[in-house]
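**Q** Sequence and computational prediction follow.
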Amino acid sequence: MHSTADVSVDAMIEDLRTLVEVESPSRDQDALAVSAKTVAAVIERRLGGRAVLVGSEAGPHVHWSAGGDPQVLVLGHHDTVFPLGTLERRPFRVENGRATGPGVFDMLGGLVQAVHGLAALDERSGVEILVTADEEVGSHSSRALIEERALACGAVLVCEGAADGGALKTGRKGCGTFQVAVTGRASHAGLEPAAGVNALVEAAHQVLAVAALGRPDLGTTVTPTVASAGTLDNVVPAAATVVVDVRVESAAEKERIESGFAALAPRLAGAEISVRGSVGRPPMPESASAGLFAAAKELLPGLEGTAVGGGSDGNFTAALGVPTLDGLGAVGGGAHADHEYLLVDAMAERALLVAGLVRAIRRGAHLAT
């Protein structure tokens, strides 16, 4: 791998500050429009050419291509989980070797590192960058574009934050969200409770049935996370909802879980239930990253890889059979939390890892198993 002198940490910090100080909460189209223009400007300043804004119902995605036959897609997102106003409470800072501020680790730092890594390449033909606006909320508006460009390029480098200790993410669980809605019948809780159908009691039955679908021995977790029911303390609840987080390691478990939710039936006479949701992000098998991870270890001996429970857009590309390596972004931690941070000392090395992997892909390293 080239010397870290090939990239400027000061310049990366400058660009990171620029991106962090433009807040970009998911679903806020006005904020995301400004963020997308800012991301595009950083890409154009460092790599030349034109970054195109691709409009969507979620906000603009950013697509840049160096031209030539597509060979590698560098994938990321510019939306963050933090609401407007977070920056005022938690401004961008660099202290004691750490950069902090909303989105530094997930995943603005990874975007900056990737751009500067690509800038260190003498030849960028065949490289594309896609930065989406809705990864944190399911990638519903960007999935088709992600899959299209991944299939066109044939290899994907995902610049999400690294795993603990700087490990790359060589596998990810599939993940999804389900909502179980219960309809009962209201009545006076004191005068005639038996005249009602208690949606909260029915929801309790459903929570137990749903939780029983989990199979930790197979890597499957089914976790009820949010529930709501009722209106007043003296009214039998007429409605309730339960939201459930699901993580699976295999396509077979995805099918079993989805079938299990579809088969849920009410336990109380007169109650009705309906289920929405699916395992929207398919599992990312470790086989999808094998060749690219081997190339990464040649570039950085001692580099580790690990499978993680969280999902990313790499799940979509790996499910298509496109070689995909994830976790190439910032080394740090605290994703989605107030203590989110990025380790400045790792930025140059990780930027050049992206550059080295692009060279390796050109040699066909991603095709190895």
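**A** All right, it came through fine.

**Q** can we go C-alpha only for contacts and neighbour counts from here?
**A** OK.

**Q** now the strands for the stretch 201-350 of the chain?
**A** 221-229, 239-248, 272-281, 305-308, 324-325, 332-333, 341-343 (DSSP state E, counting those that start in this stretch).

**Q** and those strands, which is most packed in?
**A** strand 324-325 (a mean of 33; mean count of other C-alpha atoms under 10 Å).

**Q** okay, now the one to match up with it:
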Amino acid sequence: MLADLEELVVCESFSSDLDAVARSADVVAAQGARHLGAEPERLVVNGVTHLRWTFGTPRVLLLGHHDTVWPMGSLDTHPWSVSDGIARGPGIFDMKAGLVQMFHALASLPSLEGVCVLVTGDEEVGSDTSRALIEETAQRCVATFVLEASADGGALKTARKGTSAYELVVHGKAAHSGLEPDKGINAATEAAHLVLALDTLAEEVNIGAPRDWRTTVVPTVVGAGTTTNTVPAEARVWVDVRVPTLTAQERVDVAMRALKTTVAGAGLVVRGGPNRPPLEEASSAELFTRAGLLAQRLGLGQLSAAAVGGASDGNFTAGLGCPTLDGLGAVGGGAHADHEHVVVAEMALRAQLLAALVQEVAR
């Protein structure tokens, strides 16, 4: 497993470098073919390379991605290493170790009948080219297992917030800021009012919501103006929204589109909207219970569950109504960070659990 993990980690696969993603797909395809005894379909959509293996009539979807957030050359500063039972390297936790565990789990099964494996190449940048593939595949299945990394302490991810992304474009009117500022319409001032209005919007959506599982509405990037002596004619506010339920996602969308301007004469255009639906606990409850019973039977101890704010491609499958269990990949930590790492001893144990889950559900 470590040799396979090194093979994937040392092939860098920054999402924005499509040539690198294609090279990574070649490595993942070869490794998968060795373990599964079959070549994958190579699905290239707008230059992004995805891989899919299908065995018979699909019942169980195993979902992962091979792209990473790490820019090319990151191996120079974050080299592959294994020391004291900890493996390190760019993308190792999110989520190349999950792919290795998946291949080894499937290789241990007497039959792959009913199994479909989909490894995408653009999860880290929003899954724009792979979403249709994910949804089309999941619609034919009774369960989806997502090989994203586990939560803290190895917890499986039984709920994920959904995501929405908005761009608020404010249109004002330029004027000389020293000679006749009163003849301008200051888009920056209006943007400031909108940023404050977003706090009120979040408070209203969260009325009655649990304190530890609330909707967040966060302005992330704000820009306005062209020169230091000109009233800004345009401003933009980008907003990241995370929602625990589909109802909350719909409420936020309605509220965002109902935003009003405060500065006289200013115009507002709201772009964007929901991206990933939430993975609600109801979607994972039965599968988590089944995984817990199997873990006990295998002597792996008691499983724990976590609800997390980050989204994955499992949000898409859950949104379709396909029961989905996430976080079945690596145990470790530091996703996207300098201390990204994997606990080596857990890899085989997680592969055992996945193999048992796939065999039971496919049967």
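**A** It's in. What you are looking at is a predicted structure, and each value in this text was computed from that prediction instead of being measured.

**Q** With both chains overlaid, what TM-score comes out?
**A** In this superposition the chains share a TM-score of 0.94, using TM-score structural alignment, normalised by the length of structure 2; 351 aligned residues with a C-alpha RMSD of 1.3 Å.

**Q** which one of the strands of the stretch 201-350 of structure 1 lies closest to residue 355 of structure 1?
**A** strand 324-325 (13.5 Å; C-alpha to C-alpha).

**Q** residue with max distance from the center of structure 2?
**A** Ranked by distance from the centre of structure 2 (C-alpha atoms, centre = their mean), the top residue is residue 179, with 49.8 Å.

**Q** Please tell me how far the residue opposite that one in structure 1 once aligned sits from residue 235 of structure 1.
**A** For residue 179 of structure 2, the aligned residue in structure 1 is residue 191 (criterion: TM-score structural alignment). Residue 191 of structure 1 sits 10 Å away from residue 235 of structure 1, going by C-alpha to C-alpha, to the nearest Å.

**Q** again, but for residue 269 of structure 1
**A** Residue 269 of structure 1 is 18 Å from residue 235 of structure 1, by C-alpha to C-alpha.

**Q** just residue 274 of structure 1 next, same as before
**A** Distance from residue 274 of structure 1 to residue 235 of structure 1, by C-alpha to C-alpha: 22 Å.

**Q** How about residue 97 of structure 1?
**A** For residue 97 of structure 1, the distance to residue 235 of structure 1 - C-alpha to C-alpha - is 56 Å.

**Q** between those two, who's got more neighbours?
**A** residue 235 (19 against 12; other C-alpha atoms under 10 Å).

**Q** Aligned to that one, what sits in structure 2?
**A** Aligned partner of residue 235 of structure 1 by TM-score structural alignment: residue 230.

**Q** from what I can see that match touches residue 180, true?
**A** No: with contacts counted by C-alpha atoms under 8 Å, residue 230 of structure 2 stays clear of residue 180, the gap being 9.8 Å.

**Q** shared neighbours, these two?
**A** Residues touching both residue 230 of structure 2 and residue 180 (C-alpha atoms under 8 Å, 6 or more residues apart in numbering): none.

**Q** Report the separation between residue 13 of structure 1 and residue 260 of structure 1.
**A** Using C-alpha to C-alpha, residue 13 of structure 1 is found at 48 Å from residue 260 of structure 1.

**Q** Just want to know which of these two has more residues nearby.
**A** residue 13 (19 against 14).

**Q** Could you grab the helix/strand/coil label for the more buried one?
**A** Three-state call for residue 13 of structure 1 (DSSP: H, G, I helix; E, B strand; the rest coil): helix.
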